[in-house]
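Trainee: Below are the sequence and a predicted model for it; my questions follow.
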Amino acid sequence: MIQQGDAIPSVAVKLVNKSGVIDGDSATIFGDGRVILFTVPGAFTPTCHNNHLPGYVSAGEALRTKGVNRIICMTVNDHHVVSAWADASEALGVVEFIADGNATLTKALGLDKDMSGGGMGTRAIRSALVIKDGIVEAVFTEDQPGQVTSSGAPAIVEFLESMPS
């Protein structure tokens, strides 16, 4: 699993933002400024849709005042599903999305989990990373399914408040 001090790997991804779906490279996307990446098991899934994503939408301004340039949500879904989720959640403009359909970046970060038992295949674990200029400053993961505590927006705001200016 990726750790503090590690560089974000270079992997081809699909970025979903207000401009649409853009082919990009993860190292470039996370390489400039402070970025919060939070990962969720799936678009439209109950905890992800009703708890994790809305927390970041609500905390967008608070995170920006703490020096965050971008907030990005990554899920192992295709870009069509992620685009629909971004629209339905009304998160665009606050949160950008990475559609990691084949779990390539998720696996490169070591944040993958086999959820085949529940019919979901390989998915991302629920986590949050604080990244500055492409280097991981902190990693937060959840221990229990359906739980959003250490990877939720309030915990990340608190973490950023504790950092020296």
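Mentor: Yes, it's here. Numbering: from 1, shown residues only.

Trainee: going forward, measure contacts and count neighbours with C-alpha atoms only.
Mentor: OK.

Trainee: Around residue 28, how many other residues sit close by?
Mentor: Other residues near residue 28 number 15, with proximity taken as other Cα atoms under 10 Å.

Trainee: so what's it up against?
Mentor: 10, 134 (Cα atoms under 8 Å, 6 or more residues apart in numbering).

Trainee: element containing it, please.
Mentor: helix 26-29 (DSSP states H and E).

Trainee: buried set for that helix?
Mentor: Neighbour-count burial for helix 26-29 flags 26-27, 29 (criterion: 16 or more other Cα atoms under 10 Å).

Trainee: before we move on, what about stretch 22-37?
Mentor: Quick answer for stretch 22-37 (16+ other Cα under 10 Å): 24-27, 29-31, 34-37.

Trainee: can you list these in CSV and add distance to residue 98?
Mentor: Putting the buried residues of stretch 22-37 into CSV (distance: Cα to Cα, whole Å) gives the following:
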residue, distance to residue 98
24, 10
25, 10
26, 9
27, 13
29, 10
30, 11
31, 15
34, 17
35, 13
36, 12
37, 9
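
Trainee: Next one for the comparison:
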Amino acid sequence: MSVTCLRVRAVCRAVNYGRCFSRTSAVNTSAKVGDSLPSVDLFENDPGTKVNTAEAFASGKHIIFGVPGAFTPGCSKTHLPGYIEDFSKLEAKGVKSVNCVSVNDPFVMQAWGENQGAAGKVRMLADTCGAFTSQLGLDLPAVKDVLGNVRCKRFAMVVNDGKIEKLNVEPDGTGLTCSLSTSLCDEL
């Protein structure tokens, strides 16, 4: 399913925030199936542990999913827990690694991973300045008033030998449908 230039009218009830995250807009991503991942440094656990996306995902099949923010309700109650729970199923389908990306600092991502029991299943990668998110065209400026800065749209992708093989982006950028582990697992 292509998400490029899809017009969507979305109304999102943001749990605990009392306002909408999304507005009527075009879902625009510059990334598409067949593209190589950009070479961007993400951070795991601390600012000294860089993970270069082009190098880390150059060989094998990997899942990268993006979330608007660590410790936010949808991300903590549904999105990340689903990938942790389905890790064995994904691994059985040939997935080498499962990776969560968010525009947060590495310390927050590490703490969130510990809080959720992600160790050994989901790598928690911080896109500290949103460079990875931006280069993929998956930035979500609509939540700036709520979360403090531009964040990442909610998405899930399969990367095979450094190329995007599957890309699911939530139409409103924040929903919990096509980017969930259950959706992706069914498509592998």
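Mentor: Received it, and whenever you're ready, just let me know what you need. These numbers were taken from a predicted model, which means no experiment stands behind them.

Trainee: ok so, going back, from the buried residues of helix 26-29 of the first structure, which is closest to residue 76 of the first structure?
Mentor: Taking Cα to Cα as the measure, residue 76 of the first structure lies nearest residue 26 of those, at 14.5 Å.

Trainee: Next one: the most centrally placed residue in the second structure from residue 126 of the second structure, what distance?
Mentor: Residue closest to the average C-alpha location in the second structure (Cα atoms, centre = their mean): residue 66, at 0.8 Å. Relative to residue 126 of the second structure, residue 66 of the second structure is positioned 10 Å away (Cα to Cα, to the nearest Å).

Trainee: Find the residues that touch each one of the two.
Mentor: Residues touching both residue 66 of the second structure and residue 126 by Cα under 8 Å, 6+ apart: 101-102.

Trainee: about what we covered before: so the helix holding residue 28 of the first structure corresponds to what in the second structure?
Mentor: On the second structure, the counterpart of helix 26-29 of the first structure by TM-score structural alignment is residues 53-56.

Trainee: picking that back up, which residue in the first structure lines up with the residue nearest to the centre of the second structure?
Mentor: By TM-score structural alignment, residue 66 of the second structure lines up with residue 39.

Trainee: A strand includes its match, no?
Mentor: Yes: checked against DSSP: H, G, I helix; E, B strand; the rest coil, residue 39 of the first structure lies within a strand.

Trainee: Leaving out the residues flanking it, which one is nearest to it?
Mentor: Nearest non-adjacent residue to residue 39 of the first structure, counting by Cα to Cα, 6 or more residues apart in numbering: residue 74, 4.7 Å away.

Trainee: Mind checking what secondary structure that neighbour has?
Mentor: What three-state DSSP gives for residue 74 of the first structure is strand.

Trainee: Any idea how many residues pack against the equivalent of it over in the second structure?
Mentor: Using TM-score structural alignment, the partner of residue 74 of the first structure in the second structure is residue 101. Here the count is done by other Cα under 10 Å, and residue 101 of the second structure has 29 residues near it.

Trainee: what about residue 51 of the first structure, distance to residue 82 of the first structure?
Mentor: Residue 51 of the first structure sits 17 Å away from residue 82 of the first structure, going by Cα to Cα.
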